[in-house]
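Novice: coordinates only, sequence not included:
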């Protein structure tokens, strides 16, 4: 399939979300769609992007999903959105104003779908969008409505600083937090969210 990438510029992608009221353990949030994703209609679709591999290796999914299988994520209590909606060749094409506006929209989305965690895939974009210039990878002290905030490394293949094992370890830390909070909730009789997360072995 030959893709017309330039024709995909400024397109938007629909979010991948469960129905309102259904469990949403983690809402993964990219910076914005790349041209390849906009052309295919699939999030994190460009060959070389490690998102789907890290999702599996870290235990969020029982197998490595293909980008075209993105609609299976709500069944695992997971979702995908973006800070900025429009597709660009590089995230650097986005303005600071777009990123800040995206953070505000993300807050409204959090109030509506009530994820337990929102995981931003890209620390530089997070710093700009949320006005936190010193933010680092990992859990954040602040919250966005009902959701805890977490920063993950950008899974793009261009992010050479993070190998797949290092990226997967960052994802696994979040998965462990989701799992530990659910276990604590069950032991105390208080459920964190409408359902418990699934923790899968790597196969």
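Specialist: Received, thanks. Note that the structure is a prediction, hence the values are computed from the model and not measured.

Novice: going by C-alpha atoms from here, please, whenever you check contacts or count neighbours.
Specialist: OK.

Novice: now do the strands in the protein.
Specialist: 26-30, 78-82, 117-121, 138-144, 147-152 (DSSP state E).

Novice: count the residues that sit near residue 75.
Specialist: Using other CA atoms under 10 Å, residue 75 has 15 other residues around it.

Novice: got another one to weigh against that:
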């Protein structure tokens, strides 16, 4: 039996090339405290079937350091998020090497699909990881990191910085601080407050 402490094997270059366009399932359930929404799966995630799987992506460390999980989960433990009242989806389902490969039309269509998903699953908060993608998907050029003045399908929205290692504007410490701000806002209380 393999050790639970070992990291999953790394996808080969051929695995990564074959992952272009592949989708991965959401980690989702009704009435979550927070549904995190990435931009789209990177090739590493598409190859492994796990969200935010590429080494160097800071989602999992920021989630833990921000106080959402008792320990830092690995991408292959993503289903454990449901036990914390958390889930993950993406604006655009198809995997790509970089988010800038997505078209405006894909992001806008993804925004409509996300709205329908929010309406169906009714999370207490939607956290979108990437302000630029949110601006395009929802036509809100004024959007900035933090809570938004508008809701999607009745659900409050919080924009977090993109946790990709390519986002040099935010250190892990600053990312964790932003995650902690959301965690405090998402603490139990009346819906939408």
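Specialist: Done, it's in. The shown structure was predicted, so the numbers you read here are calculated from the model rather than taken from an experiment.

Novice: how about the strands of the first structure in CSV, adding distance to residue 89 of the first structure and mean neighbour count?
Specialist: Shown next, in CSV, are the strands of the first structure (distance: least, CA to CA, whole Å; neighbours: other CA atoms under 10 Å):
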stretch, distance to residue 89 of the first structure, mean neighbour count
strand 26-30, 14, 24
strand 78-82, 15, 23
strand 117-121, 17, 25
strand 138-144, 27, 15
strand 147-152, 21, 22
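
Novice: in TSV: those, plus distance to residue 181 of the first structure.
Specialist: Listed next are the strands of the first structure as TSV, based on distance: least, CA to CA, whole Å:
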stretch	distance to residue 181 of the first structure
strand 26-30	13
strand 78-82	16
strand 117-121	11
strand 138-144	14
strand 147-152	12
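
Novice: which one of those lies closest to residue 13 of the first structure?
Specialist: When the strands of the first structure are compared by CA to CA, strand 78-82 sits nearest residue 13 of the first structure, at 8.4 Å.

Novice: so where is the closest one in the second structure?
Specialist: Under TM-score structural alignment, strand 78-82 of the first structure corresponds to residues 86-90 of the second structure.

Novice: same question, stretch 103-117 of the first structure
Specialist: Under TM-score structural alignment, stretch 103-117 of the first structure corresponds to residues 111-125 of the second structure.

Novice: go through the matching stretch and flag the buried ones.
Specialist: Using 16 or more other CA atoms under 10 Å as the burial criterion, the residues of stretch 111-125 of the second structure that qualify are 111, 112, 114, 115, 118, 122, 123, 124, 125.

Novice: the helices in the first structure, which residues?
Specialist: With DSSP state H applied, the first structure shows helices at 35-40, 51-57, 96-113, 123-130, 164-188, listed in chain order.

Novice: any idea which of these gets closest to residue 72 of the first structure?
Specialist: Nearest of those to residue 72 of the first structure, taken as CA to CA: helix 51-57 at 12.2 Å.

Novice: now residue 51 of the second structure: closest residue in space, sequence neighbours ignored.
Specialist: Using CA to CA, 6 or more residues apart in numbering and skipping residues adjacent in sequence, the residue nearest residue 51 of the second structure is residue 45, 5.4 Å away.

Novice: that neighbour -> the first structure?
Specialist: Match for residue 45 of the second structure (TM-score structural alignment): residue 37.

Novice: what is the neighbour count of that match?
Specialist: Using other CA under 10 Å, residue 37 of the first structure has 22 other residues around it.

Novice: what sits against it?
Specialist: Going by CA atoms under 8 Å, 6 or more residues apart in numbering, residue 37 of the first structure touches 43, 44, 45, 46.

Novice: could you work out the most separated pair of those residues?
Specialist: Farthest pair in the contacts of residue 37 of the first structure, by CA to CA: 43 and 46, 8.5 Å.

Novice: and the two? Which one has more around it.
Specialist: Counted by other CA under 10 Å, residue 43 of the first structure and residue 46 do not tie: residue 43 has more neighbours, with 26 against 17.

Novice: mind listing what the residue nearest the centre of the first structure touches?
Specialist: Note on the first structure: the residue nearest the mean C-alpha position is residue 28, at 1.5 Å, using CA atoms, centre = their mean. Listed by CA under 8 Å, 6+ apart, the contact set of residue 28 of the first structure reads 78, 79, 80, 81, 118, 119, 120, 121.

Novice: thanks a lot, see you next time.
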